[in-house]
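any chance you can model this:
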Amino acid sequence: MHARVTLGHSDIVMRPIGLGCMTMSQSYGAADRDESIATVREAIDLGVGMLDTADVYGAADAAFGAPSKGFGHNEELIGEAVAGRRDEVVVATKFAVQISAGGDVRLVGDPAYVAQACEASLRRLRTDHIDLYYCHRQDPSVPIEETVGAMGELVTQGKVRAIGHCELPADQLRRAHATFPLSALQSEYSLWERSVEAGGVVATCRELGITLVPFSPLGRAMLTGRIDRNQVFDTTDFRSTLPRFQGENLERNIDLVEVLQKFSAEKGVTPGQVALAWLIAQPLDVVPIPGTKRASYLRENTAATRVALSVDEIAQLGALFDQAQVPGGRYPEAGRG
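Next comes the predicted model:
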């Protein structure tokens, strides 16, 4: 495996790949609880660096008209899965997004709620501390300094080891970091989705010493090569709402992935492993968190840390998936996921 990395401005040291646990509770169709728990436990056995969850995971399907497992479902599952092995893994969770039974989304980031949400997550996770605590999305009605300041208090109190934020533009990232040192920024980032490069976020993370934690590093499975041209997504699958997975956009994106498949076959690895290796090879600390609920995919993803790419290959792959070549918006025009 690649050398361990230190998470931003913290004493947390981990291997440079994590496990996104959201799919065990929502967004990508049905999941088996026992299988999900077994996958988490195998991740610990394999030395996966981080388990990524959020208090809202389990409830968010309501925003897309699908059945909800309930707020806190994923945290409770992770709490059960890591029982007895809590100190062997980094646990990251998030607060700020609330979703009603009718699917209405609200962001809450006032200091009182920050403390309240943390206590609730600690209970569900069955732990006395959270390793990495993120603000999931910034509440626009609350100055970011107030939200991050309250998160910093949790570090002072010993309830949280390090803090991070999600999907901030560069200017907001600077303001947050000036309030209390951020150790991580979680944003969508992959060969297929590079807006954090164009917007200066990657450069800002590098300058400030903030670890970038890419979610959807496999392009919501597009970069694995397992999605074909005739793919039809169930209405309970989040991808059924995303422009990049529809019609002509899907066709053109698969054209790109077929080139990636040829490249990976020549190296004797999978397309997904190449996509993860490309992220890990970037010139700053990057800890991708590919999501899966199946142990077989977990093992494949973890093995990506053994894939070596040359400087020329990294550039070649980056050029193949230049954003101008990727058709379709990241989210529906009507709103974000």
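
C-alpha only now, for contacts and for neighbours.
Fine.

and the next element down the chain from the longest helix along the chain?
Within the chain, and with DSSP state H defining each element, the longest helix by residue count is helix 247-267. Once the chain leaves helix 247-267, the next helix or strand it forms, by DSSP states H and E, is helix 271-280.

next, the angle helix 247-267 makes with that next one.
Helix 271-280 and helix 247-267 meet at an angle of 90 degrees, taking axes from the mean of the first three to the mean of the last three CA atoms, to 10 degrees as the criterion.

give me the element Arg123 is part of.
When elements are assigned from DSSP H and E, Arg123 belongs to helix 111-125.

this one as well, want them side by side:
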Amino acid sequence: MPQLVGREIGPIGYGLMGLTWRAHPPSEEQSFEAMKAALAAGSNFWNGGELYGPPDANSLQLLNKYFTKYPEDADKVVLSIKGGLDKNMHPDGSPEGVKRTIENCVKLLDGKKKIDIFEYARVDKNVPIEETLKNLEQYVKAGKIGGIGLSEVSAATIERAAKVTKIAAVEVELSLWSTDILSNGVAKAAAAHNIPIVAYSPIGRGFLTGEIKKPEDIPEGDMRKTMPRFQGANFEKNLDLVKELDKVAKQKGCTSAQLAISWVKYMSSEIGVPVIPIPGATKQERVAENSKDVTLTSDDAAEIRSVLQSITISGQRYGEAGMAHAEG
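You can find the predicted model right below:
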């Protein structure tokens, strides 16, 4: 099994979607049921963030409540938290910014659970990454966080970061419609420094499940409404990939979501370091589906590769403002 910060984790992790980027978050009870189901399935790597949800009801507060109710689960979970954005959602990697975000995250958890990995959600282009990491390292030494991760970074940033401190993980988008890290040097740089990869949105923010058949299926207020891949002609063109992958999934006797997650896990063998997908889920039945082990053979991988080579994804991962803060 993969290891992060010296602890074993299951083959997949979970993005804490109870209170993240959702227009209509589930109830606390439903969220807890999904979290319990994740642990029962062996998925003990949980990924949340200071930026997920409103200030008075974000994922850290959800975690606080969960571990207050189930204190026995705290030591079972490897917790990764993203932060580092100011009130305008801009990265702030200054010493003051590091102090604010770490202290706020620790305060919100209120001792119920330690942050095993802390990562800046985006790189502050106005502050050298070396400075930000050196300040974060002080919190590792003080025992307030267990380790440091990177998020949405370029290969060059990974190389710079690895010279400053030990990097516990690199979180990047990786899925059957977001394969950029395989060609832009990010996966290669992570492998060169033996840094595990945490793959967010492994089912393409739900698109690869095949359950989103038209733009109207996305709720109003959902951030996907702002993403180019989910809009107009891009949406229609990208359905070609979903249809082809559905054929492969049916041949394997699994769901499209299971195929997508299994492909991300399979990338571990090709990249050379553990790749841990972190699908989001709000229902325990979805957790059960995502957690089902589907083993891909080299022939399966070759067939999927052929599909990917035959289809060009239309639209950027984020809108213009979002891409401005993404290095990859």
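
against structure 2, where does the longest helix of structure 1 fall?
Structural correspondence for helix 247-267 of structure 1: residues 232-252 of structure 2, per TM-score structural alignment.

the matching stretch vs structure 1, average offset?
Once the two are superposed, stretch 232-252 of structure 2 sits an average of 1.4 Å from its aligned residues in structure 1 (mean CA distance after the TM-score superposition for structure 1).

quick one, what contacts the nearest residue to Pro243 of structure 1 once chain neighbours are set aside?
The shortest distance from Pro243 of structure 1 to any residue that is not its chain neighbour, by CA to CA, 6 or more residues apart in numbering, is 5.1 Å, and that residue is Gly328. When the contact criterion is CA atoms under 8 Å, 6 or more residues apart in numbering, the partners of Gly328 of structure 1 are Pro243, Arg244, Phe245, Asn249.

helices - which of these land there?
Those of the contacts of Gly328 of structure 1 lying in helices (DSSP H): Asn249.

on that earlier part again, so which bits of the helix holding Arg123 of structure 1 are buried?
Within helix 111-125 of structure 1, the residues that count as buried by 16 or more other CA atoms under 10 Å are Pro111, Val114, Ala115, Ala117, Cys118, Ser121, Leu122, Arg124, Leu125.

for the corresponding residue of structure 1 for Gly6 of structure 2, helix, strand, or coil?
In structure 1, Gly6 of structure 2 lines up with Asp11, judged by TM-score structural alignment. The three-state label for Asp11 of structure 1, taken from DSSP: H, G, I helix; E, B strand; the rest coil, comes out as coil.

Asp11 of structure 1: neighbouring residues, count only.
Asp11 of structure 1 has 12 neighbouring residues, counting by other CA atoms under 10 Å.

now do Tyr14 of structure 2
Using other CA under 10 Å, Tyr14 of structure 2 is surrounded by 26 other residues.

tell me where the stretch 1-150 of structure 1 has strands.
With DSSP state E, counting those that start in this stretch as the criterion, the stretch 1-150 of structure 1 has strands at 5-6, 13-14, 19-20, 50-52, 90-95, 97-99, 105-107, 130-135.

an error on my part: the question was meant for the stretch 151-300 of structure 2.
Listed from the start of the chain, the stretch 151-300 of structure 2 has strands (DSSP E, counting those that start in this stretch) covering 167-173, 197-200, 275-278.

now the residue nearest to the spatial centre of structure 2: closest residue in space, sequence neighbours ignored.
Closest residue to the average C-alpha location of structure 2: Tyr200 at 2.7 Å, with CA atoms, centre = their mean. Counting by CA to CA, 6+ apart, Glu173 is the residue found nearest to Tyr200 of structure 2 once chain neighbours are left out, at 4.9 Å.

that neighbour maps to what in structure 1?
In structure 1, Glu173 of structure 2 lines up with Glu188, judged by TM-score structural alignment.

contact partners for its match?
With contacts defined as CA under 8 Å, 6+ apart, the neighbours of Glu188 of structure 1 are Glu167, Val196, Pro214, Phe215, Ser216, Pro217.

likewise for Asp128 of structure 1?
Asp128 of structure 1 is in contact with Leu122, Lys159, counting by CA under 8 Å, 6+ apart.

distance of it from Gly209 of structure 1?
For Asp128 of structure 1, the distance to Gly209 of structure 1 equals 27 Å [CA to CA, to the nearest Å].

state the span of structure 2 onto which stretch 145-157 of structure 1 is aligned.
Alignment note (TM-score structural alignment): stretch 145-157 of structure 1 is matched to residues 130-142 of structure 2.

centre of the chain to that stretch, how far?
Centre-to-centre, stretch 130-142 of structure 2 and its host chain are 22 Å apart (CA atoms, centre = their mean, to the nearest Å).

swap in stretch 59-67 of structure 2?
18 Å.

which residue in structure 1 aligns with Ile117 of structure 2?
Residue correspondence to structure 1 (TM-score structural alignment): Ile117 of structure 2 is matched to Leu132.

buried residues in stretch 279-286 of structure 1?
Within stretch 279-286 of structure 1, the residues scored as buried using 16+ other CA under 10 Å are Leu279, Ile280, Ala281, Leu284, Asp285, Val286.

spit out the contact partners of the first one.
Residues in contact with Leu279 of structure 1 (CA under 8 Å, 6+ apart) are Ser190, Leu191, Pro217, Val286, Pro288.

now with 10 Å?
In this structure, Leu279 of structure 1 makes contact with 16, 189-191, 212-214, 217, 285-288, 314, judged by CA atoms under 10 Å, 6 or more residues apart in numbering.

Met89 of structure 2: neighbour count?
Applying the criterion other CA under 10 Å, we find 12 residues in the vicinity of Met89 of structure 2.

contacting residues for Asp56 of structure 2?
With contact taken as CA under 10 Å, 6+ apart, Asp56 of structure 2 is in contact with Leu108.

no, scratch that, I was asking about Pro219 of structure 2
Contact analysis of Pro219 of structure 2 by CA under 10 Å, 6+ apart lists Arg22, Ala23, His24, Lys225.
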